[in-house]
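[1] Generate a structure from the sequence data that follows.
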Amino acid sequence: MAAERIAVIVKEIKYWKENRLLPETYCDYLLALYTNGEAFSEEADNNIKIRQWTVLDVTHLILSLLMIPFSLLVLYFTEFASVLQLGILLLFFSYLVWIMNYFRKIGHPYLHVPLIASLLVLLLFTTFISKLILDSNMLQITVLISNFIYWFIVSKQRKIKYLQIISILAIIFTLLYTGFLYL
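    Coordinates of the predicted model:
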């Protein structure tokens, strides 16, 4: 009777671990406790998991990539009211942030795709707002440089080398353009 009871408990703990109802370290501890360390060694071998691609993952990746041309389409090739254009861009941006958090949660290897797309949509959003508020070149340049500084901060946080390089080059290019603009 005790062996059946322990088997049921071990099965429950494995269920909790698979569905993340308890932290993994707690589940490992409980498994080691109830199985005297035998099941724990089996779990250590199976700890490396290969992530399978799903249709949902591919769909989210494709939609993330399509948000950039859709944003350009909404801004430059439609005659919607400015408020509606901003609302659509905000909707695109929030979708990309949601996808980014979803990919981070499941440990998706292509987390960079929605991150880069969201940064580009944010750049379009902020430059469009600044152009609506005040049609000034200095405001546009300030918004561009602040966006690129934000890109650099995000790239430092997430340790993304290519985004660091792109943000530095974008800042340099913007400053050079500003210098040539006001000569």
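[2] Going by C-alpha atoms from here, please, whenever you check contacts or count neighbours.
    Fine.
[3] Give the next helix or strand downstream of whichever helix in the chain runs longest.
    Ordering each helix of the chain by length in residues (DSSP state H) puts helix 82-106 first. Next in sequence after helix 82-106, counting helices and strands by DSSP states H and E, comes helix 112-133.
[4] gap between that following helix and the chain center?
    15 Å (CA atoms, centre = their mean, to the nearest Å).
[5] cool, stretch 141-154 as well?
    With CA atoms, centre = their mean, you get 18 Å for stretch 141-154.
[6] cool, stretch 102-114 as well?
    The chain centroid and the centroid of stretch 102-114 are separated by 6 Å under CA atoms, centre = their mean.
[7] Another for comparison:
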Amino acid sequence: MDEMRKKIIIQEINSWKESRMLPEQYCNYLLALYGQGELPPSKSNETASKKNDIFFGVLIGTFFAFIVFLNYFTEITIRMQMLMTTISILVFGLAVRRLKGRKIIFQMALMGMVLSLLLLTVSLAEFMAPGKAGILYIFLFINCGLWILLGNKLKLLHFSIAGSLGALVTLYFLII
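    Purely as a prediction, here's the structure:
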């Protein structure tokens, strides 16, 4: 068997082992069989990756908390708030693009991006039409639709549920 096929098979068995599709004993046996008795790759890369994920998670959470603090607890003008929130959407978008292969950290960056977009649209609605709830409801429905579309496209059920619940709550307050 050529080396490329062995690498592919070993990568597939490792992914089965990580996702627990097969018991660990079977995966170890198959890895030893296809690796011809060699030890599987060390766990040091996984440990470094987990440390990077924790670092990025803390960084994303801190950055989002800073944006919320900037929007709601400071006396800067609404235009400056909208500019900083727009910059945060771009930063989160770059993080989403960079972290696409990682599950949890990718979703955290995506949540930061859509929540920053929600903050921006609420600020924009208040800036465009102060005191008019109708404009705000339109922007909220657009955000909820975006969340539902993202949930369906990326197969993230929690985004679809959040968008649906957000639309229902917005509709409730629109009726009452």
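[8] Now the residue most central in space within structure 2. Nearest residue, chain neighbours left out?
    For structure 2, the residue sitting closest to the mean C-alpha position, by CA atoms, centre = their mean, is residue 107 at 1.9 Å. Among residues not flanking residue 107 of structure 2 along the chain, residue 96 sits closest, at 7.9 Å (CA to CA, 6 or more residues apart in numbering).
[9] so what corresponds to the one you found in structure 1?
    For residue 96 of structure 2, the aligned position in structure 1 is residue 100, judged by TM-score structural alignment.
[10] what's the burial count for its match?
    Neighbour count of residue 100 of structure 1, defined by other CA atoms under 10 Å: 23.
[11] residue contacts, it?
    Shown in contact with residue 100 of structure 1 (CA atoms under 8 Å, 6 or more residues apart in numbering): 111, 114, 115.
[12] quick one, what contacts the residue nearest to the first one when sequence neighbours are not counted?
    If I follow you right, that is residue 111 of structure 1. Once flanking residues are discounted, residue 111 of structure 1 sits nearest to residue 103: 5.7 Å by CA to CA, 6+ apart. Neighbour list for residue 103 of structure 1: 109, 110, 111 [criterion: CA under 8 Å, 6+ apart].
[13] make it 10 Å
    Contact partners of residue 103 of structure 1, counting by CA atoms under 10 Å, 6 or more residues apart in numbering, are 57, 60, 61, 97, 109, 110, 111, 112, 113, 114.
[14] likewise residue 151 of structure 2?
    Shown in contact with residue 151 of structure 2 (CA under 10 Å, 6+ apart): 145, 157, 158, 159, 160, 161, 162, 163.
[15] hmm, try it at 8 Å
    Residue 151 of structure 2 is in contact with 157, 158, 159, 160, counting by CA under 8 Å, 6+ apart.
[16] Tell me the counterpart of the third one in structure 1.
    Spelled out, it's residue 159 of structure 2. Aligned partner of residue 159 of structure 2 by TM-score structural alignment: residue 163.
[17] what's the spacing between its match and residue 113 of structure 1?
    Residue 163 of structure 1 is 12 Å from residue 113 of structure 1, where distance means CA to CA, to the nearest Å.
[18] again, but for residue 175 of structure 1
    27 Å.
[19] follow-up on the earlier one: off-centre distance for the longest helix of structure 1?
    That offset, for helix 82-106 of structure 1, works out to 10 Å (CA atoms, centre = their mean).
[20] returning to that earlier point: what helix or strand is the closest residue to the match of residue 159 of structure 2 other than its chain neighbours on?
    Leaving aside its sequence neighbours, residue 163 of structure 1 sits nearest to residue 155 (CA to CA, 6+ apart; 5.6 Å). Per DSSP H and E, residue 155 of structure 1 falls inside helix 137-158.
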